[in-house]
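Visitor: I'll drop the sequence and a predicted model, then ask my questions.
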Amino acid sequence: MSVRITLVAAARSSALLAERFDDDRPLDQAGWHEVQLAAHALMQLNASELRYCSPTVRSRATAQALGFAPMAQPALRDCDMGRWRGYTLAEVTAVEPGAVDAWLGDPRSAPHGGESLLAFISRIGGWLDTRPAEDGGTIVAVAEPSVVRAALVYALQAPPTSYWNVEVRSLSTVTLAGTAGRWSLRLQTAA
């Protein structure tokens, strides 16, 4: 029995360089505009049997604006960044360059006192693996781009450091198909 899970990256809440760790700001004006432009293309996901979202304000707002009426999933929260929460990467690098290097280089490292990259990827993978596997079942989940990246790394059984090589843009989608521990990436055709 397999299930199909489509992950939708939440619309943005700030410019890329102004993004803050573990940020829970609402959608900005550009984010609302993105949702309006993408809504028609994502409308078919409304037919999914189960609809989830990350508990962040922007993920919930994105899902609601798309008409998904989702159930918030605490397991889909962003990585716990400990004392770095609310700061940009540039701000943290200016104060703790060695800690940032350790965090970027070792997926088991959590110099910020929060969750390591490996623990984050494992948590997201645990959520994937516990989805109801009704054959042919469909699920949509709106989550932070970092959550989508973690899900891809887990599903593809890629090394945790490959997380840094995956770019997930606002309102992009990816579909994973399979069952616990056996996921495949499903690319859509333009038809």
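Guide: Cool, got the structure. Residues are numbered from 1 along each chain as shown.

Visitor: going forward, measure contacts between C-alpha atoms and count neighbours the same way
Guide: OK.

Visitor: Start from the N-terminal end of the chain and give the strands.
Guide: Taking DSSP state E as the test, the strands found in the chain are 3-9, 50-53, 71-72, 137-143, 173-179, 182-186.

Visitor: Need the ones you listed in JSON lines (columns: mean neighbour count and distance to H112).
Guide: As requested, the strands of the chain are exported to JSON lines (neighbours: other C-alpha atoms under 10 Å; distance: least, C-alpha to C-alpha, whole Å):
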{"stretch": "strand 3-9", "mean neighbour count": "24", "distance to H112": "25"}
{"stretch": "strand 50-53", "mean neighbour count": "24", "distance to H112": "26"}
{"stretch": "strand 71-72", "mean neighbour count": "18", "distance to H112": "26"}
{"stretch": "strand 137-143", "mean neighbour count": "25", "distance to H112": "23"}
{"stretch": "strand 173-179", "mean neighbour count": "20", "distance to H112": "30"}
{"stretch": "strand 182-186", "mean neighbour count": "16", "distance to H112": "31"}
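
Visitor: Tell me which of those strands lies nearest to F21.
Guide: F21 lies closest, by C-alpha to C-alpha, to one member of the strands of the chain: strand 137-143, at 14.9 Å.

Visitor: A further structure is provided below for comparison with the first:
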Amino acid sequence: MPLRVTFVAAARGAPLLAERFEDDRPLDQAGWDEVQRVAGDLLPLAAAELRYCSPTPRSRATGDALGYAPLVQLALRDCDMGRWRGLTLGEAMAREPEAVDSWLADPRATPHGGESLLAFISRVGGWLDTRPVDDAGRIVAVAEPSVIRAALVYALKAPPSSYWNIDVRPLSTTTVSGRSGRWNLRFDGIPAQRSRT
């Protein structure tokens, strides 16, 4: 039986335009409301043999609110953004426009002094490839959208630049199945009870 890993995107912690690099703010009220609206649809994932989450407050809170009691996985942390941590993309661009352009264009670039996009994708992919195939058939992992994007790029063996073309919505689910080095992708979508984007 192939391993199935379902990623659940953490609920919102801030409006989209206010999102910050390595944002460690807790869920905002809109995020809590969204979790309550979709909890019934996502609760069956709590039956997974293993339940994990990113170490961010909003990922942990989302997993707990959905009844998963997830185990924190450091490998599922957001990309280390070095001195840009806590800034919005617009703020980083205003301070260091050439450095941001370099970072967006080159997946190996680390102008912020943190982790490159390629290293981030490899770290998250390494976590995916080391899941215990023999011990569990189903895994659920609540993670930041950026982490899920990295996992999808890795699973599809897509070029790192495709990371920028993947949109992961809060509380959407995406499943990869297979085993190390051979993953298939299934878009599960956003639970039907959600009425707004």
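Guide: Yep, that arrived. Computed from a prediction, not measured in an experiment: that's the story for all the values here.

Visitor: hmm, back to that, now tabulate the strands of structure 1 in CSV and tack on distance to D28 of structure 1.
Guide: Shown next, in CSV, are those (distance: least, C-alpha to C-alpha, whole Å):
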stretch, distance to D28 of structure 1
strand 3-9, 15
strand 50-53, 18
strand 71-72, 21
strand 137-143, 16
strand 173-179, 20
strand 182-186, 31
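
Visitor: So for G31 of structure 1, which of these sits nearest?
Guide: The nearest among these, by C-alpha to C-alpha, is strand 3-9 at 11.4 Å.

Visitor: Quick check: nearest residue in space to the most centrally placed residue in structure 1, chain neighbours excluded?
Guide: Centroid-nearest residue in structure 1: V147, 2.3 Å away (criterion: C-alpha atoms, centre = their mean). With sequence-adjacent residues excluded and distances taken as C-alpha to C-alpha, 6 or more residues apart in numbering, V147 of structure 1 is closest to D78, at 6.1 Å.

Visitor: Number of residues surrounding that neighbour?
Guide: Other residues near D78 of structure 1 come to 24 when the count uses other C-alpha atoms under 10 Å.

Visitor: wait, it sits on V148?
Guide: No - between D78 of structure 1 and V148 there is no contact under C-alpha atoms under 8 Å: 9.8 Å.

Visitor: Now which residue in structure 2 aligns to G113 of structure 1?
Guide: Pairing criterion TM-score structural alignment: the partner of G113 of structure 1 within structure 2 is identified as G113.

Visitor: which residues does that match contact?
Guide: Listed by C-alpha atoms under 8 Å, 6 or more residues apart in numbering, the contact partners of G113 of structure 2 are 81-83.

Visitor: Which contacts among the residues you listed does structure 1 share?
Guide: Checked against structure 1 using both residues aligned by TM-score structural alignment, their matches' C-alpha atoms under 8 Å, the contacts of G113 of structure 2 keep these contacts: 81-83.

Visitor: which ones are touching R77 of structure 2?
Guide: Taking C-alpha under 8 Å, 6+ apart, we find R77 of structure 2 in contact with 54-56, 144, 147.

Visitor: which among these gets closest to A11 of structure 2?
Guide: E144 (8.5 Å).

Visitor: Run through the helices of structure 1 in chain order.
Guide: Using DSSP state H, the helices found in structure 1 span residues 29-42, 57-65, 89-95, 97-105, 117-129, 145-155.

Visitor: Among these, show me which one is buried the most.
Guide: Comparing the helices of structure 1 by mean neighbour count (mean count of other C-alpha atoms under 10 Å), helix 145-155 ranks first with a mean of 25.

Visitor: Check which helices and strands that one is in contact with.
Guide: Judged by 3 or more C-alpha pairs under 8 Å, 6 or more residues apart in numbering; DSSP states H and E, helix 145-155 of structure 1 is in contact with strand 3-9, helix 117-129, strand 182-186.

Visitor: Look up how far A99 of structure 2 lies from the match of G113 of structure 1.
Guide: For G113 of structure 2, the distance to A99 of structure 2 (C-alpha to C-alpha, to the nearest Å) stands at 11 Å.

Visitor: what does I121 of structure 2 give?
Guide: From I121 of structure 2 across to A99 of structure 2, the span is 20 Å (C-alpha to C-alpha).

Visitor: picking up where we left off before, minimum distance to P74 of structure 1: which of the helices of structure 1 has it?
Guide: Closest approach to P74 of structure 1 among the helices of structure 1 (C-alpha to C-alpha): helix 117-129, 9.7 Å.

Visitor: if we look at that closest one, which residues are touching it?
Guide: Residues from elsewhere that reach helix 117-129 of structure 1 (C-alpha under 8 Å, 6+ apart): 75-76, 79-80, 103, 107-110, 147, 150-151, 153-155, 160, 179-181.

Visitor: between it and strand 182-186, how big is the angle?
Guide: Relative orientation of helix 117-129 of structure 1 versus strand 182-186 (axes from the mean of the first three to the mean of the last three C-alpha atoms, to 10 degrees): 90 degrees.
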